[in-house]
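> Any chance you could fold what I've pasted below:
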Amino acid sequence: MATQQTIWIYDTTLRDGAQREGLSLSLEDKLRIARELDRLGIPFIEGGWPGANPKDVQFFWQIKEEPLTQAEVVAFCSTRRPGKSAADDSMLQAVLAAGTQWITLFGKSWDLQVTEGLQTTLEENLAMIQDTIEFFRSQGRQVIYDAEHWFDGYKQNPEYALKTLEAAIVGGAEWLVLCDTNGGTLPHEVGAIVREVNQFVNNLTPAAPKIGIHTHNDSGTAVANALAAVIEGARMVQGTINGYGERCGNANLCTLMPNLQLKLGYECVQPRQLAQLSEISRLISEVVNLAPDDHAPYVGLSAFAHKGGIHVSAVERNPLTYEHVQPTQVGNRRRIVISDQSGLSNVLAKARSFGIDLDKQDPTCRQILQHLKTLENQGYQFEAAEASFELLMRKALGQRPEFFTIKDFHIHCDLIRSDVDIWNSQSLATIKVTVNGRDILEAAEGNGPVSALDAALRKGLMNFYPEIAALHLTDYKVRILDGRAGTSAKTRVLVESSNGHQRWTTVGVSENIIEASYQAVVEGLEYGLMLQSQAQTVLT
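As a prediction, this is how the structure comes out:
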């Protein structure tokens, strides 16, 4: 049995989160995310709306074939249609066919939505809520009732809004979830209204359903609103991983769960599961093909990053000086950022993170620091390109491996005009690279000069380093450093690479965008090969 301090986390990434603009999930994506959420210890995972589309139907079939280890998979749907009995509504039959023990049903709380949206009477809406829940209960299902547009409805017509909850209670709902569907309510309003609802429900029946909260982020307060509701008695929190969702998104579970567990003392998941939060947040961002938010609370790459020299020296002595929780509690890590604001403490701390033991008295330390400041003055940015800085540091210490040497390269670009007056570009790169004393000459085409150069280099190295096939470019950013110079301006290129398990960023700077790109791409490959070499050394 759950204790008073348990908060039931309900994830709706697969349904509400998938409504984010630009986000599209395949069946395999949904199954993989569900298994990651199960591993995280999420008790309720909303799988979608059976019958709304074939993909959701297939998802529930597949989950029945290969059940999750601990999570309840929940089907989602609306109340029956106006003027129709629940037993005769084919939409509800499709939901039953999904075979889930739990069903989340949403109904209208706001009289405006009833008359304008459903175009029915207020009394019929109450009947729809009660009848649908009673139907599911008669089929042996347990029901979570999502009171859609709850806060807007309650503020406009509290008497009717409470009647909708009463209908859900009479029908047999086990949870009453109050939804800030439009995301326009503020925390002080949420807290006050949840308090009033709790009093109403508890006065209505001794065996009152438990209260939940579902918030959207249109006012930037989704997480704060959910916390306000919990403080006033809500015991279920609905949200999505990384805050994905329609418009401005849903309450971000990656922020909510640590706040609830580490700050307010509630139990959401096991501590060992919470320690997987950062990994799962980033993994799901890869599955949905959206770049992770480096500045996200708790799980972002920069959440525990320290840049200023004073901060670094202080946090090295006592992390409490600049960290509100231990990074490892959420599976993150402390990072020392290198930039032109760095001092020796930054260099030493960064070296330790690379597994390099440097002595403060070693003159190489000051040489590295001075070289860093010189390069940043030229436009390099190492706080965003730690892989390049590690290569720089290892070179200064004589520890940088030399996998290959590029002797020269040539790039030829063609612009081809089509019949419909659209210009298409095609590039050919020729590169001469030396590996183990052997000169290799290769050529490759690409849809642009950087693509062609990357392809030619990989082609030349593949016979010597087949592991390059697993390295791929995941992001490419270009910034003009001095726009006043026009097309002669200095350009900074950041290239993010991955081997499927790790991500790293390298940097190049030049007045020639091709040269800047070449620097970043080459170092990205070098760093990937170095990681592979280090991994093989550990294994042997």
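
> CA atoms for contacts and neighbours, from now on please.
Will do.

> same for the helix or strand encompassing Ala516, what does it pack against?
Using DSSP states H and E, Ala516 sits within helix 513-539. If you count contacts as 3 or more Cα pairs under 8 Å, 6 or more residues apart in numbering; DSSP states H and E, helix 513-539 packs onto helix 386-396, helix 449-461, strand 491-498, strand 503-510.

> Export those as JSON lines, with columns for distance to Asp111 and mean neighbour count.
As requested, the helices and strands packed on helix 513-539 are exported to JSON lines (distance: least, Cα to Cα, whole Å; neighbours: other Cα atoms under 10 Å):
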{"stretch": "helix 386-396", "distance to Asp111": "55", "mean neighbour count": "20"}
{"stretch": "helix 449-461", "distance to Asp111": "57", "mean neighbour count": "22"}
{"stretch": "strand 491-498", "distance to Asp111": "51", "mean neighbour count": "24"}
{"stretch": "strand 503-510", "distance to Asp111": "50", "mean neighbour count": "24"}
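
> want to throw these into JSON lines with distance to Lys84?
Supplementary listing: those in JSON lines, determined by distance: least, Cα to Cα, whole Å:
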{"stretch": "helix 386-396", "distance to Lys84": "62"}
{"stretch": "helix 449-461", "distance to Lys84": "59"}
{"stretch": "strand 491-498", "distance to Lys84": "54"}
{"stretch": "strand 503-510", "distance to Lys84": "54"}
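
> which one of those lies closest to Val170?
For these, proximity to Val170 was assessed by Cα to Cα; strand 503-510 is nearest, at 53.0 Å.

> Provide the contact partners of that closest one at residue level.
Under the criterion Cα atoms under 8 Å, 6 or more residues apart in numbering, residues 378-382, 384-388, 490-498, 515-521, 523-524 lie in contact with strand 503-510.

> make it 7 Å
The contact list for strand 503-510 (Cα atoms under 7 Å, 6 or more residues apart in numbering) reads 379-380, 384-388, 490-498, 516-517, 519-520, 523-524.

> angle of it against helix 386-396?
Between the axes of strand 503-510 and helix 386-396, defined by axes from the mean of the first three to the mean of the last three Cα atoms, to 10 degrees, the angle is 70 degrees.

> Please provide the structure for the following sequence as well, for comparison with the first:
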Amino acid sequence: MDRIFIYDTTLRDGSQAEGVSFSLQDKLAITVKLDELGIDFIEGGFPIANPKDESYFKEVKSLSLKHSKIASFGSTRKVGVRTEEDKNVNALLFAETPVVTIVGKSWDFQVTDVLKTTLDENVKMVTDTILFLKSRNREVFFDAEHFFDGFKSNRGYALKVINEACSAGADVIVLCDTNGGSLPDEIATIVEEVRKNNKCILGIHAHNDGDLAIANTIMAVNKGVRHVQGTINGIGERCGNADLCSVIPNLVLKMGYHCLHNDGLRKLTEISRYVYETANLLFRTNQPFVGSSAFAHKGGLHINAIQKNKVTYEHINPESVGNKRKILISELSGSATILSKTEKFNLTHDTALLRSILEEVQNLENEGYQLESAEASFELLVRKKTGKYKPFFELEGFRVIVEKRENGLPITEATVKINVNNTQELTASEGSGPVNALDTALRKALERFYPVLKDMKLLDYKVRVINPRSATAAKVRVIIESKDKENVWSTVGVSGNLIEASWQALVDSIEYKLIKEYEAKQL
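As a prediction, the model looks like this:
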């Protein structure tokens, strides 16, 4: 009774999200990640829908999965077609997956107005398909589409569909809130009613149109459901599906259920970000459990309390889901915040220096800097205040020229003159824009002296107007995210000149990289 089986449909339902299109290699790579997480069932897609999904079911057989079972997905036989002659049903067999999930109608309105058939014929379509697949030794899950709406419309018919599916041999009956409009109390009442009338293992498949998919899933488990469907990060059609990145830790850490294998919970944050990256979607920083801000603390009182006891402002240990705690620096910071962020500099007893750092942070934030989003710039600030800053080069000047030529395309060229250990270096470079040209020219000048910079690349570049009422004369804040083989860090620059603000952030990013390398390897 303490075991909940997790069924992931990221590769099928998730791929139906607007703007998401997984390649074959993407799907295979995500499959491996889901298996490492310890997911019980991975829904791969429609075997007959397109060549990519057909290829997936061929290629996935070559993966050495340790735990997950692959499921193919399709509908019941068509109206008036013999099951053994139905192309969709046969495609499910040809996929050769151990698990087959079929979807069928359980809402009378959908049967009469969409399928254009009788209620009895719909039931036969469900049972015929299940009997056929079971006779071919498949584990069969039946997704009762629109079940909750169907129950509200015609209780007797909705129950008849799933009861007949159970009698036909379905291994799991999945109750689907397909339109995502049910409320948790409705889910609870209906699941209880179903349990009185159906002896099969029950599952839940909730959509998020009412922003309640997670709550509805948890409520269904409370009432006896033991099979949970969802997607990583909740991606899916319209408003998405139940987010397994929230459902799973709630089930495990709050309710005491066993879901994943091999300590998979600690890999949850990693796979969340992997799927975002693969799907080319922006991370939700405030996403519960796995978001980068899920355990971020900014207020001085909060940070002071967290240092004394983590449970004061954290409902779970961040490491339990593979995340980490963040202490943010801002004008709201107090001495406790500065101390927590500068432990390696041992400033505990230097109250004057702490006050000086805090005042500098507050002054910079007043000018428009945002150090909570640029911890590398904050560390450089502390190093300068404590005398532990090492300059690696001096700027003698830079120039950026943007020229529009006869072909109508703008050309940007940057020239940088720097001094490294009394050696002058002058370089020029073209780029797709002024920041790219500056970055390329600066790297070209420095890489001769510091080859480790070849490992570093710019990951993201963000510009924010600070005082928009000043229109084109407004100050801008530039935040640059950089990475190397091991770490990701952010830096900030502020100026009334976009190029100058970008230069500040670029230089901070490079200096932070060089300081890290210097301390690790003594450049």
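
> Any idea how many residues pack against Gly256 of structure 2?
12 (other Cα atoms under 10 Å).

> Alignment lookup: it to structure 1.
Aligned counterpart of Gly256 of structure 2 in structure 1: Gly265 (TM-score structural alignment).

> so its match sits in a helix?
No: in this structure, Gly265 of structure 1 is coil, not part of a helix, as judged by DSSP: H, G, I helix; E, B strand; the rest coil.

> Excluding sequence neighbours, find me the nearest residue to it.
Distances taken as Cα to Cα, 6 or more residues apart in numbering place Gln5 nearest to Gly265 of structure 1, at 7.4 Å, with adjacent residues excluded.

> Looking at the alignment, what corresponds to that neighbour in structure 2?
Using TM-score structural alignment, the partner of Gln5 of structure 1 in structure 2 is Asp2.

> Three-state assignment for the equivalent of Val230 of structure 1 over in structure 2, please.
By TM-score structural alignment, Val230 of structure 1 lines up with Val221 in structure 2. Classification of Val221 of structure 2 by three-state DSSP places it in helix.

> now stretch 292-310 of structure 1: which residue numbers in structure 2?
Under TM-score structural alignment, the match for stretch 292-310 of structure 1 is residues 283-301.

> Glu376 of structure 1 and Asp340 touch, don't they?
Yes: here Glu376 of structure 1 lies in contact with Asp340, judged by Cα atoms under 7 Å, at a distance of 6.1 Å.

> Hmm, Ala303 and Arg334 of structure 1 touching each other?
No: shown here, Arg334 of structure 1 and Ala303 do not form a contact pair, counting by Cα under 7 Å, at 8.2 Å.

> how close does the residue nearest to Gly265 of structure 1 get to Tyr266 of structure 1?
Gln5 of structure 1 is 5 Å from Tyr266 of structure 1, where distance means Cα to Cα, to the nearest Å.

> So between the two, which is more surrounded?
When Gln5 of structure 1 and Tyr266 are compared for neighbours, Tyr266 comes out ahead with 20 against 13, by other Cα under 10 Å.

> and that one, what is it in contact with?
Tyr266 of structure 1 sits next to Gln5, Thr6, Ile7, Leu260 when contact means Cα under 7 Å, 6+ apart.

> and Ser62 of structure 2, what pairs with it in structure 1?
Per TM-score structural alignment, Ser62 of structure 2 is aligned with Glu65.

> And its match, how far from Gly51 of structure 1?
Glu65 of structure 1 is 19 Å from Gly51 of structure 1, by Cα to Cα.

> now do Ile193 of structure 1
Noted for Ile193 of structure 1: a distance of 34 Å to Gly51 of structure 1, by Cα to Cα.

> again with Gly379 of structure 1
55 Å.

> Check Lys459 of structure 1 too.
Taking Cα to Cα, one finds Lys459 of structure 1 at 48 Å from Gly51 of structure 1.

> Equivalent analysis for Leu494 of structure 1, please.
Computed as Cα to Cα, the Leu494 of structure 1 to Gly51 of structure 1 distance reads 45 Å.

> any chance you could map the strands in the stretch 1-150 of structure 1?
Using DSSP state E, counting those that start in this stretch, the strands found in the stretch 1-150 of structure 1 span residues 8-11, 44-48, 72-78, 102-108, 142-148.

> residues making contact with stretch 386-402 of structure 1?
In contact with stretch 386-402 of structure 1 (Cα under 7 Å, 6+ apart) are residues Ile368, Phe382, Trp504, Thr505, Thr506, Val507, Glu523, Tyr527.

> If we use 8 Å, what do you get?
By Cα under 8 Å, 6+ apart, the residues outside stretch 386-402 of structure 1 that reach it are 338, 351, 354, 364, 368, 382, 504-507, 523-524, 527, 530.

> Make TSV from those and add distance to Ile42 of structure 1 to it.
Output for the contacts of stretch 386-402 of structure 1, formatted as TSV (distance: Cα to Cα, whole Å):
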residue	distance to Ile42 of structure 1
Ile338	37
Ala351	38
Phe354	34
Thr364	49
Ile368	46
Phe382	37
Trp504	30
Thr505	32
Thr506	36
Val507	39
Glu523	40
Gly524	36
Tyr527	36
Met530	37
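
> Now, of those residues, which are buried?
Ile338, Ala351, Ile368, Phe382, Trp504, Thr505, Thr506, Val507, Glu523, Gly524, Tyr527, Met530 (16 or more other Cα atoms under 10 Å).

> Now do the same contact list for the alignment partner in structure 2 of Arg333 of structure 1.
Using TM-score structural alignment, the partner of Arg333 of structure 1 in structure 2 is Lys324. Residues near Lys324 of structure 2 by Cα under 8 Å, 6+ apart: Ser292, Phe295, Pro318.
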